[in-house]
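A.B. asks: Give me a 3D structure for the following:
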Amino acid sequence: MSNPPELPEFPSPFNFINNVPITLVELRMRNFSGQIREKPRWWEKVHDADIVAKWRSEIIEQDEKVVEQFWGGEKRFDDGNGEKKWPREKITGAQLDYIFDELKDLAQAIDHETGIQRTAIDKVYQSKTLIPADLKTVFLSGVSILESVPPEEQDWHPGANDQVLDLVHPSLHCFRIGRSPVLIPERTSGCPDPLFVLTEEQYLEMREDAEGAIVSQFISTNYQWLPTDFEVSQPGRRLYSNITSILQRFLPLFERVLSDSSDPPPPLAVAANPGGWYEDEESESDLSDDEMDARWRKFHWPVIHDPAPFSPPTQEGRTPLSLNGRKLQVIIKLANIVLTPERPKYPGGSWHVEGMVNEEIVATGIYYYASDNISESKLAFRAAVGDGTDEAGVSWNYEQSDDRGWTVAFGLRQWRSMNQELGSIMATEDKSSLGRGRYSAFSLSTRRGPSSRRATFPAATIVVPRRAGKVPALRALPQEIWDMIMQYALAGTVSLEEAKQDRLALMEERSHFVIEHNREIFEVEFNMCEH
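C.D. replies: Presented below is the predicted three-dimensional model:
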């Protein structure tokens, strides 16, 4: 049996990628397209002329309200201070045509067996029917064992206001660099000490992916998440096998996301030219300076053109990726977000990526297996733009201090962070989704009755598939060597209390990392200086 082909390099959130910004016009189109894709059986309804006419009317009405909010009245002649993230002009017929022509094309690509479909956000997929009802029922039965432990054994996530109940989390019993013993296979032959504790230097030597000035800032020399292990007692064995079954259902989602991540990005629907988006104006030599300023304020605005008519994207240069025959590393989180009348609101999550360089996570999947009595919740996404410098890269053609143009075109502005919010998807029961995002705030729908629970995971984060592991695994060994290893291994075990202390230290380290990573990658300020 031949080995699977070598996988390509996947983009890393710890390296700069010269992302071209998306116009607000296109982001608006994607926003409305995403709303349609959340509707039941939209792939059938999009071919019904009466329904489409109704949807177009609703989009026009909704857009008018948002345009009025940001650009109505005198605000139409004020480019704001970075808060304007919606186009200045109302949505056009050409933009609506593009939305619905694209939806008709996407409707043909839905996998009706799994329910997998593209969202309106690049490299993000979802399904509302991925997990069969019978698998969900058995899975919930297994989860109930973890949920029904005595209160003193419940593991409330530190710093989460007793609202996040961890059932499985990789921060507990993590790999401790310089302290956790590992088996180095080449040391077992004729070596009296088969277990080995890697020093920080030895660990970093094994991590070729940690080289580089930027990446080296984002690697931990203290901790690393591992594929989560939890005690598999006889009643718990069923849960373990069911998580495996759920992950198996997720494989087509992972394959699609990884294929998109390694392929060239699709062309944007709406192009904008910063060097030519102002129309030439006739000089009015007889006007005073004040009159010229008033004229400039009223008429000097960038023109963002409509998209060309939609045409199906070419598949040239795109290679479907298969995970068949590969060893995968998966980090599992299993958690409940619990709201009560005493704590009825969840504030939402912060912008962050999963893990650090240590984990080398390339995709994250989420299965919402239960949801009850909560308000609408969403999973939001954003992307850094530019090349990581405050001048955004030489490929960006801009006029010095053109705040007006960049605000209207992209929602970007001088001395503001160079990132764009790409949109969000609904977080509802039974939905499975794949991508990296941030949870919005939500609350109890009603404060009557007992506490309400929202189970939001398992979240499975998949590590770069081609690497067997950054921490060598135990192999099949003769019994006498196994007994000897167990003696050494027991010396390296930690108590639950010590594991919780390590978790707090890991969380503290990663909270600082999130701040630094956002500052260095996602929140670099746009200088817009002279080239």
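A.B. asks: Could you use CA atoms for every contact and neighbour count after this?
C.D. replies: Will do.
A.B. asks: who's in contact with the longest strand anywhere in the chain?
C.D. replies: Longest among the strand segments of the chain by residue count, using DSSP state E, is strand 330-339. Around strand 330-339, the neighbours that count as contacts under CA atoms under 8 Å, 6 or more residues apart in numbering are 162-170, 225-228, 345-346, 443-444, 451-463.
A.B. asks: how far is that strand from where the chain is centred?
C.D. replies: Distance of strand 330-339 from its chain centroid, counting by CA atoms, centre = their mean, to the nearest Å, is 16 Å.
A.B. asks: ok, now stretch 361-374?
C.D. replies: 12 Å.
A.B. asks: Let's see this one next, to set against the first:
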Amino acid sequence: MIYLHLLRENPEEFLVSWPGAPEEEEQLRNWIEGRDEPLSLHNVLEWVEDNTSIFWDGIDKNSYIKYVVDNFARNFQKEISPTATIRLPGYGYPLDKMPLNGYSCFPVIATSEGVNWTTKPLFIKELCILKAVEEITNKPGWWDHVRDTRITDGWKKEMLALEWSDYLNHATFTLPMAEWCIEELKDKADLYEKTGLIPILDSKAGVIKSDKLVPDDLKRELFIVSKKLLQTLDENDISHNGISFHLIDPSIYPLIYDRSRILPDRTINRTNCLEACGKGDILQSIWGPNEKDRPSGIFDCFSQWLPCDVIVDETGHAKVDSYINNLHPVHHADMYTTIEKFITLALPAWDIIYRAPQNFRHQRISNNGINYDCTVPDICADRECSWSNMPTAELKNYLKRKEFQSEEFEKKQQLATSDPKPMVFTPPKCDESRLLNLKLERDEDLMDRHLRKWANEEGHEWIGDITKCRVDCREDPIYNWFNETHPFQIPEPSRFYSNPNCPKSSDVRSHDFFGFRHSTNPIQVIVELTEIRLTPENPEYYGDLWNVDGRFNEHIVSTAMFCYDSDNVTANHLYFDVAPREDSTWDQPLLNSNDAMRVFAIKSGGKDSQVLGRTLVDPGWAVFYPNVYRHRQGSFSLVDRSRPGYRKVLKLCLVEPSLPIISTSNVPPQQWDWWTECKAHNEGLNIAERLPPELRDIVFNDVDFPIINGEAKIIRQMLKARRGSFELFQTDPQDELDDERQDYEGLDNEDQDDEDQDDEDQDDESQDDESQDERSNFDESDNE
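C.D. replies: Okay, here's the model as predicted:
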């Protein structure tokens, strides 16, 4: 995407091979030069269609756009680096450059041209199958038990006896669903026994988990080297918010447009990167100096995370070739070796996820349209079935019936609690290890969670009322009547199990990953090492917001998450959702919000995302997920609230293998303390020390030093504020509440001392004015 300042300065680049009349070309030049707001090439093409005789007949518009954009990017690179021989997205190529040499690539949620990846919504029945498979594959010995028909017959009975509406509203579980689960588990048992990998939450894309991929000695090795890293870091070197501590943070010392340097005609590696400190050309922003000309959304026009280059040999073993950003290549060489082992373990799972959208996509229940089964044809008559058809008399009868049923239920409950010997269900005698004992816990509702916390902490009674209202509103008598009298005809899974696209052990590669790559071409990985620490004063982690990893700049396709250590904390889950698009993926007419909830568990008639489910993130499990799924880390808390606890996680983000981006092989280290070890720096320092003090000050003031620690923290805060949580489609209300809560608490903590002093010195009226100003500032920061 090329913006206004480039079009103004170089309109002839757009007008290369101009297919229109000369006078129309002049009109276009005048229109471009007269605009004040940002302008994309797509805006220009729309103007051309509306104001000229060209309708692109016989012209490939997309090819023309790419041709013009590539010209802009190449010429802009020549202005920055006349000797450049390297071309990468953002440096010689546009940022939205897609894979080179005609290779297809892994889908992304959105591009500069709009939505890139869509999926059909899954019926609630299929969501329940995903839940059952995920829960069963957490059980010890499931891969053996699933082949014993005596055990699986018991499993089916257990699954059918469960109250699935406790997991999802309107959920049911049928015998065909149970039989499908067993057959699918048999396929996955074969894969697990031979490879250790278990595909879950899989449809058009999928997640992979494993509880035997990472050996205990490797977890211990990472624990030791990360502890050594922590001991060498100054407190000021660790970015944190009081709970999450980032030992390796890609948001510290990233590539910063108009500040970072890039080597135009060579690359560096771990052995010579320190000597390249301070060298290269400053990478100017293609959007120009004016902030208003810079777009928001899928791009970060101010920065980019820097991946390291990783060479994978013919045996499938990984070797980190360029430095890992914020991990010293000499002082922490042992950690490089450890991280290489984790990358090697991640490659087979990454490869399956990368090929899944084309080779392993499947849907268990065909989504080819749905219909109501109207049980009150005399009421609906010739009208379209709708909740508004409910007669007043029927509403009164319905309410009386429900009131009677409620009273009867309460009587039974009272009898049950007063009975000294209540009836207890006794399962048949058998080996307890063979029972499923599934627990259908409903996915946590962050909005209810935070509303209640605010109500308790801040004394906002109205928030408690809203929470109660949200529950009460779910029991609307008219909707309930319509739901009961108009059940949907939802199809079942096929009676004859067939899932040819389920990955098999023969599909799991030990080398030659990602299909088209030549073995000499490196892959790129972004490394992040995080510890979440809880204390008796802060005993609970409230979870993250929905997000994807990185922005379009980073072209991340999949992430590996290894929880390698934890202590004194409850179980933690990673949640996933997708964004079905009704304009291109729904085969039935657009549903109202009530119907969408009944059929797909989607709010707002399909405009919101669909939660697929969750999986454990504990030291026993490794999790791999595609970046077309949004994810969020769930909440967890201390087990023993009298002592601290922690959870430690290594995240590895895989960059699109067919599209290398600017990496640490192109950008010399920017850390001040690394630069002081550079030979050129020390030689220059020796010369400078012999200068008179006044000349030495002039030299140091004029030298463009690498980024110092304090500035790096400011840059990270700016990057975090600008990126926020990368939400490309409509978010749930709890997301907005979380945003507000975090911003509110951050503002409150930063200004607490000043506010306390102001409270002593100012009267009530001035306090009210200050509160109003503070709210205004909060609104402005939130908008930014």
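A.B. asks: still on that earlier bit, what stretch of structure 2 does the longest strand of structure 1 fall on?
C.D. replies: Alignment of strand 330-339 of structure 1 against structure 2: residues 525-534, by TM-score structural alignment.
A.B. asks: how much space between T172 of structure 2 and F123 of structure 2?
C.D. replies: 11 Å (CA to CA, to the nearest Å).
A.B. asks: again but with K61 of structure 2, I slipped
C.D. replies: The value you get for K61 of structure 2 to F123 of structure 2, if CA to CA is used, is 38 Å.
A.B. asks: And the helices in the stretch 151-300 of structure 1?
C.D. replies: Secondary structure of the stretch 151-300 of structure 1, counting by DSSP state H, counting those that start in this stretch: helices at 200-206, 237-262, 289-299.
A.B. asks: With respect to Y439 of structure 1, which of those lies nearest?
C.D. replies: Shortest distance between Y439 of structure 1 and these, using CA to CA, is found for helix 237-262: 19.8 Å.
A.B. asks: The closest one vs structure 2 - mean distance after superposition?
C.D. replies: For helix 237-262 of structure 1, the mean deviation from structure 2 after alignment is 1.1 Å (mean CA distance after the TM-score superposition for structure 1).
A.B. asks: Which other helices and strands does that helix contact?
C.D. replies: strand 125-127, helix 133-147, strand 361-367, strand 432-434 (3 or more CA pairs under 8 Å, 6 or more residues apart in numbering; DSSP states H and E).
A.B. asks: returning to what we had before: so which of the contacts of strand 330-339 of structure 1 sit within strands?
C.D. replies: 164-168, 345-346, 443, 452-455, 459-463.
A.B. asks: Pull out the buried residues from those residues.
C.D. replies: 164-168, 345-346, 443, 452-455, 459-463 (16 or more other CA atoms under 10 Å).
A.B. asks: aligned partner of F254 of structure 1 in structure 2?
C.D. replies: Checking TM-score structural alignment: F254 of structure 1 goes with W350.
A.B. asks: ok, that match touching S558?
C.D. replies: Yes: look at W350 of structure 2 against S558 with CA atoms under 8 Å: they come within range, at 6.7 Å.
A.B. asks: Give me the common contacts of these two.
C.D. replies: By CA under 8 Å, 6+ apart, the residues touching both W350 of structure 2 and S558 are F624, L654.
A.B. asks: Could you tell me how many residues sit around P194 of structure 1?
C.D. replies: P194 of structure 1 has 20 neighbouring residues, counting by other CA atoms under 10 Å.
A.B. asks: Who are the contact partners of it?
C.D. replies: L183, I184, P185, R187, T188, I485.
A.B. asks: And it, how far from D293 of structure 1?
C.D. replies: Taking CA to CA, one finds P194 of structure 1 at 78 Å from D293 of structure 1.
A.B. asks: before we move on, what about L496 of structure 1?
C.D. replies: Distance, L496 of structure 1 to D293 of structure 1, by CA to CA: 69 Å.
A.B. asks: try D166 of structure 1
C.D. replies: Separation of D166 of structure 1 from D293 of structure 1 (CA to CA) stands at 60 Å.
A.B. asks: E360 of structure 1 too?
C.D. replies: E360 of structure 1 is 53 Å from D293 of structure 1, by CA to CA.
A.B. asks: Neighbour count: these two, which is higher?
C.D. replies: E360 (23 against 12).
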